[in-house]
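Student: Any chance you can model this:
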Amino acid sequence: MAPPGLQMNEALRLLQNYEESGRGWFWATNAEGRLTYISETVAARLGKSGDGLAGTPLVELFDGSAGESERQRSLPFLLTRQSKIDELPLRAALEEEECWWAVSGRPFYSEGGQFQGYRGSGTDITAQRRSAEDASRLALYDSLTGLANRHHISKKLETTLAAFSQQDRSCAVMLLDLDRFKQVNDTLGHPAGDELLKQVAQRLLKIVGDKEMVSRLGGDEFQIILPDKDDRGELGDLAGEIIASLSQPYSVDGSRCIIGASVGVAISPFDGTKSGDLIRNADLALYAAKGNGRGRFRFYSQDLHQAAEDRRVLEEDLRDALVRNEMHLAYQPVVNAKSNVVTGVEALLRWNHPERGPISPAVFIPIAEESNLILSIGEWVLRTACADAATWPGDMRVAVNVSPIQFANEGLPKLVMHALASSGLPPERLELEITESVFLGDSSETNRMFEALKGVGVRLALDDFGTGYSSLSYLQTAPFDKIKIDQSFVRDATVAGSRNAAIIAAIVALAEALDMETTAEGIESLDQLDLIRKLNVSHVQGYVYSKPVPNANLLEQTETGAWTIKPSGPARQRNDRFHMYRKVGAIHGNHRYEVVIRNLSATGALIEGLLDVPLGTQFVIDFGEGQLATATVRRSVKHQQGVEFEQSLVSDGNGGLCTRHRVSPYLIAEATKRIATTLELPAFSTVNDWKKD
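Tutor: All right, here's what the predicted structure looks like:
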């Protein structure tokens, strides 16, 4: 056995080799916690030598900014208590790189038992820590987009709702589904689809801001949590902003992609207090938004459960609608803005259900697209429109809408030729209206389709221009004959401060430069018509001239030659009014009356059911589901009252209106009880009382 001195030298050499290998290092302090020894390898990492660090407090080797964790704060505590240190993870005080050490140490004492300091060791655990962080990130975050994943956001929602239920706070949830994303995958491939999802995530984060509240659930589905949000006006604006942003063109690997988005919104506690209930109801709202034409948002309401079942039944009925002759075409005139002469009409599909009556195209067209019925229905529309137009005197054109699904069908040009040939209609009298959503990318297939259709000799119109997909690039090559200005630009164009008129003027200038006609859609008031004329829009379509008419009426109007229509309508644009027969409650004092809303706008309503109500009387209109609106009587004639709302209603995302806020049923009951005991106002006579008398 070697002498003790040789053994000591051998041990020192082994320790030196261990230090130089970088797998570990040693340190020692005095009783004040200042270094008396540190391995040169670690000192070099810190930019100093071992001698240069002598006398430095041990705690200064570690990053104070990373010291917010419980373990980091425990180092000074352990040193003060003279406790042993076991594998304590600490971040090195390095600016250029991230480095973590596991530090261990033991206090040592003099023969008399007096504390002398610490002797310890350390190992580099940076790689292990990064691996653990990566594993944790994969467990909580989507590897593609970096957003929270389904598991993480579900836990976040559960904890948020649990906390908020104790504090009477609200929380909104949005579910998003991308429209036409499958076409990107099918056309450009899955790598392009993945890149597109990354860009979608970036746009969502830019709008929402809080990364922890935005998640990708999988595929093309996303979820957003919005704590303390219940204002449906604000939520509707946010949903609209998200839809508009996600609908702007994307650039992916040199290709231009266009998709859209639909949004469903549910709000706790009104639409559910548990995570599962809230998500289910938001999903139901999303389904309704997609079913009403996509590119929309929808708030959850209780009637959506019945609506979902109704939609399923409608799909079944739609399959037999053509065979049963339940569908017909109506034609809305397109009028020369200067001469008031009808130059053409747009063919609009109508479905008269044998039990439910007229079904809105906004309802059944999306069903037809999803159920793959749009090709057969579209073919019937094209053939019927051509056959009808061939019987009209003169050279009046007929416009037929072509859905993106029809446009993607390579057999479309042949179908158009057959419809023209069988009807005898000259090709130049047929105008195909195509929306901007067909421009998924500037693909050769799209260009070939345009060339084929123009080869047939028909006219092409760009429909709904300016609704979110607009790009000047495709106007350079796509052979359009007309641009149709979407009615969203016409609406509010006459309102002071609106920029819509300037936008319309720019579209007209662009069309004129490209030798294209322009048509403004949705013109309903005379002031809108005057503005459109001043802006040199060439053609007008809207109720100010005519609603859609059956073919028989059209033939009557054109028997004597040119069809001229004198414009008529309200002098000025007014808020949209929804004609209806809806029973609601009208609360006045301690009385609640059942009344009927005959028409409704954002700012007021026409109600009936009470007799001779004085002007200025205030009611609380109860629309149900916690929707209360304070209203003042501004007009009163016998059993009808025109009321003005104290706060305007907002869009419900489905073409209707709703209140900004909702009131808990418990608060309603409490308030009603309090009013009943503190306020006594005379009751009004009702229509039923009048009928009894």
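
Student: From here on, just use CA atoms for contacts and neighbour counts.
Tutor: Noted.

Student: Please look at K638 and G609 and confirm they touch.
Tutor: No: using C-alpha atoms under 8 Å, K638 makes no contact with G609, being 9.4 Å away.

Student: Pick out whichever of these two has more residues nearby.
Tutor: The residue with more neighbours, out of K638 and G609, is G609; 22 against 12, by other C-alpha atoms under 10 Å.

Student: Contacts only, for the more buried one.
Tutor: E594, V595, V596, H639, Q640, T686, V687, N688 (C-alpha atoms under 8 Å, 6 or more residues apart in numbering).

Student: Turn the residues you listed into TSV, including neighbour count.
Tutor: Converted to TSV, the contacts of G609 look like this (neighbours: other C-alpha atoms under 10 Å):
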residue	neighbour count
E594	15
V595	20
V596	19
H639	16
Q640	21
T686	18
V687	17
N688	11
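
Student: Could you provide the residues you listed in JSON lines, with additional columns for secondary structure and distance to R180?
Tutor: Output for those, formatted as JSON lines (DSSP: H, G, I helix; E, B strand; the rest coil; distance: C-alpha to C-alpha, whole Å):
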{"residue": "E594", "secondary structure": "strand", "distance to R180": "45"}
{"residue": "V595", "secondary structure": "strand", "distance to R180": "44"}
{"residue": "V596", "secondary structure": "strand", "distance to R180": "41"}
{"residue": "H639", "secondary structure": "coil", "distance to R180": "51"}
{"residue": "Q640", "secondary structure": "strand", "distance to R180": "48"}
{"residue": "T686", "secondary structure": "strand", "distance to R180": "53"}
{"residue": "V687", "secondary structure": "helix", "distance to R180": "52"}
{"residue": "N688", "secondary structure": "helix", "distance to R180": "53"}
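
Student: One more sequence to fold, the one below, so I can look at both together:
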Amino acid sequence: MPLGFRKSAGDRKAPAPEKREAAPRPERNVVLGEVEELGIGMFWATDAEDRLTFLSQRALADLGAEAESLIGTPLTRVFLDVEEEGSASPQRSLAFKLKARSKLDEQIVAVPTARGATRWWRLNGRALIDAKGNFQGFRGSAVDISAQYAYETQVARQSQVDELTGLANRRKLGERLAAMLAAFRASKRSCALMMVDLDRFKQVNDTMGHPAGDELLKQVAQRLSAIVGQAGEVGRLGGDEFQVLLPDMDDRGTLGELANRIVQSLSQPYQIHGRRAIIGTSVGIAVAPYDGVEAAELTSAADMALYSAKETRAGTFCFFTSQLRDAASKSALLGDRLRDAVDKNALKLAYQPLVDPETNEVKCFEALLRWHDEEEGDISPAHFIPIAENDDLIIRLGETALRQACIDAVAWPETIRVAVNVSAKQFVRPGFRKAVVGALQASGLPAGRLELEITESVFVGDLEEVDALFRELKKIGVRFALDDFGTGYSSLGYLKHGHFDKIKIDQSFVRGCTENGDINPAIIAAIVALAKALGMETVAEGVEAMDELELVRARGADLVQGFIYSRPMTQEQVLARFEAEDAEFKPSGPPRHRSERITIFRKVGLIHEDHYYDVILRNLSKTGARITGLAGVPVGTDVVLDLGHGQLVVSKVVNATENSQGLKFETHLIADGSGGFMTRHRISPYSLAEAGIPLAALGAGAFPLAKWREANKSVPKFVQLELSAPGL
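Tutor: I've put the predicted structure just below:
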């Protein structure tokens, strides 16, 4: 009786065997049957069209199938290809090998069974060629490796997947990024890399326990995956660090919007084991091929951008720029000098008034730290406060400022309060309540005249513990102001607890609020209405122009703070005004808001026709810039401003002096997330290479468009001035 089931083409009788000395066929069948019974192997065969013609009895039993249901079926429908997860050299498909008539060596396939399950077999096989050289089909064997395959797949998966969150782990992310960049270099495509770091995650671990921290990470992974969706791949590097890989994405406007959604979503409250917790998120972004073409380069760039985001203000995002490398080393040096300055008590307080816009009377002064360095001059708080935050110097600075502000305020009229900024680190630190009480007692200042300005970042961590601290401080009698409202973690839940007496509307909502089509007036009105409903005062920050003042006054802001009334003043200047009975601050400023611009002094390029000129960028806004370094540039000239790193801005000269020109941009710039501006799109280095500039010549951070000079044909229209000359 034959083994298994064999069906010949048509109904022809099999030819009689040749007469030769050989073992009887029944004996062969017995041997093959014994091999199957011992589990050594199973056997199969195909015809010249790769259709299954034979499957041994043990194989049929293993699959639970009737022979008639499989015989005549294409082999690729019986044996299915599998992807070997984590394999550095994946096997070629079964269809490819059959078509090429290649031998099958250890080919792993998935075999669906009649019972709805799947088995995994390892195939071996060879093409059968007759004496005339005609292909007759394949003959082969199979071994069931289901148990071994399941185990190896699990091991491979564990090496690629983060066990806690189920996301890709560091190893898989690294392999995916390297493979993607290699493939994209060949096809001249781009991809973006986001580094996501959780702010104050350690506080949740410390106050609520590690199981709560693990649950929080799982929920973060779910939110992050939902936001990114099919646009990219999300993974966890370890700890509280995540990574997002986004192929074919280089629009920095779109990337900024995605990063902002990530920040806002991950910063909403979490329910963990019946308790509420809030964390913050910072995001660093780098884009290939602009910021790197190798995995290590791009990862380093994204890391630097993340560091800048956390240093600038936690709960935001930042794009990589070439300046960040210099800024990182400068910050380290600045940190050393800051420690020396704190030891020498070199930082002083200045006071900016908060004024009633109806009466122009000052109601409060905000205490602001100022640092004048002997070498660098005045250093902005935007630079040294983040450094102090990272180094815990903020604790010493905060306590010193609190004591001094209370002492200074005692000398003011009794109707005027003093507001002191309190960092999140300082607020949640054990002993903060004692420090507040000590400052009040030492100065003799009534508690009701002290306002503690808190940002939304204090609500990161265990909300129950934070609420308890608020209640203790409210019992003392101090007031609370919520600073920079709307720019942090944007959860309104904590307002209902009644901790705050005042909401400060962040200056980002005030700047540009008078421009046509701006939605900020509606936001300001909504915040004012919310505050009034909750019995709180409102302060509009950063008011500089008369039209801005009129708008925030019309929208109902109780107090106004900004250059429109006064710059920060020393204690001596404040006392001098009170002694002169000049407590009224009259508004003074430009009639209309001007587009936000930053003062800058940087060498950039200007392209006109086929010439490249060196110029100095003096200031920059979303809509235009001012440059120096050229003479003889007529108003109305069309030029291209090269901001470096592939950022080319089509511009028009709208005003000019002897050596200075004002440019208006054809397309507005966008915010870079760290206080600067950037183009939405960049010119790919691949495009520059096609223009004759080899990729090998592209320096880090600034593509050498100056090489265009070598191809200049026409006479320059402008006069290039010496950039080191006085006044430039």
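
Student: Let me see the TM-score of these two.
Tutor: Here the TM-score for the pair of chains, by TM-score structural alignment, normalised by the length of the first structure, is 0.84; 668 aligned residues with a C-alpha RMSD of 4.1 Å.

Student: quick one: which of the contacts of G609 of the first structure is nearest to K338 of the first structure?
Tutor: Q640 (40.8 Å; C-alpha to C-alpha).

Student: Which residue in the second structure aligns with the closest one?
Tutor: Aligning on TM-score structural alignment places Q640 of the first structure opposite S660 in the second structure.

Student: re the thing from before, which one of the contacts of G609 of the first structure is nearest E316 of the first structure?
Tutor: For the contacts of G609 of the first structure, the nearest to E316 of the first structure is V596 (33.4 Å; C-alpha to C-alpha).

Student: what residue of the second structure matches up with the closest one?
Tutor: Checking TM-score structural alignment: V596 of the first structure goes with I616.

Student: show me what contacts the closest residue to its match other than its chain neighbours?
Tutor: Taking C-alpha to C-alpha, 6 or more residues apart in numbering as the measure, I616 of the second structure lies nearest to K603, with 4.6 Å between them; neighbours along the chain are not counted. By C-alpha under 8 Å, 6+ apart, the contact set of K603 of the second structure is D614, V615, I616, L617.

Student: ok, so of the residues you listed, who is nearest N520 of the second structure?
Tutor: Nearest to N520 of the second structure among these: L617, at 29.8 Å, using C-alpha to C-alpha.

Student: and the gap between that closest one and R626 of the second structure?
Tutor: Going from L617 of the second structure to R626 of the second structure by C-alpha to C-alpha, to the nearest Å gives 6 Å.

Student: Where in the second structure does stretch 371-386 of the first structure fall?
Tutor: Aligned by TM-score structural alignment, stretch 371-386 of the first structure falls on residues 391-406 of the second structure.

Student: Residues touching the matching stretch, excluding its own?
Tutor: By C-alpha under 8 Å, 6+ apart, the list of residues contacting stretch 391-406 of the second structure reads 339, 342, 349, 367, 369, 385, 388, 418, 420-423, 425-426, 435-436, 439-440, 442-443, 445, 450.

Student: In helices only, show me the residues you listed.
Tutor: Among the contacts of stretch 391-406 of the second structure, DSSP state H puts R339, V342, I385, A388, K425, Q426, A435, V436, A439, L440, A442, S443 in helices.

Student: re the thing from before, identify the residues contacting the match of V596 of the first structure.
Tutor: I616 of the second structure makes contacts with F601, R602, K603, V604, I627, T628, G629, L723, L728, as judged by C-alpha under 8 Å, 6+ apart.

Student: sorry, back to before: and the residue nearest to I616 of the second structure, that's in a strand?
Tutor: Yes: assessed by DSSP: H, G, I helix; E, B strand; the rest coil, K603 of the second structure belongs to a strand.

Student: how many neighbours does the aligned residue in the second structure for F465 of the first structure have?
Tutor: Counting by TM-score structural alignment, F465 of the first structure lines up with F485 in the second structure. For F485 of the second structure, the count of nearby residues is 20 (other C-alpha under 10 Å).

Student: wouldn't F485 of the second structure be in contact with S457 here?
Tutor: No: in this structure, F485 of the second structure is not within contact of S457 by C-alpha under 8 Å, at 10.7 Å.

Student: residue ranges of the helices in the stretch 201-350 of the first structure, please?
Tutor: With helices called from DSSP state H, counting those that start in this stretch, the stretch 201-350 of the first structure shows them at 232-246, 275-291, 304-318.

Student: Please consider this matter closed, and thank you.
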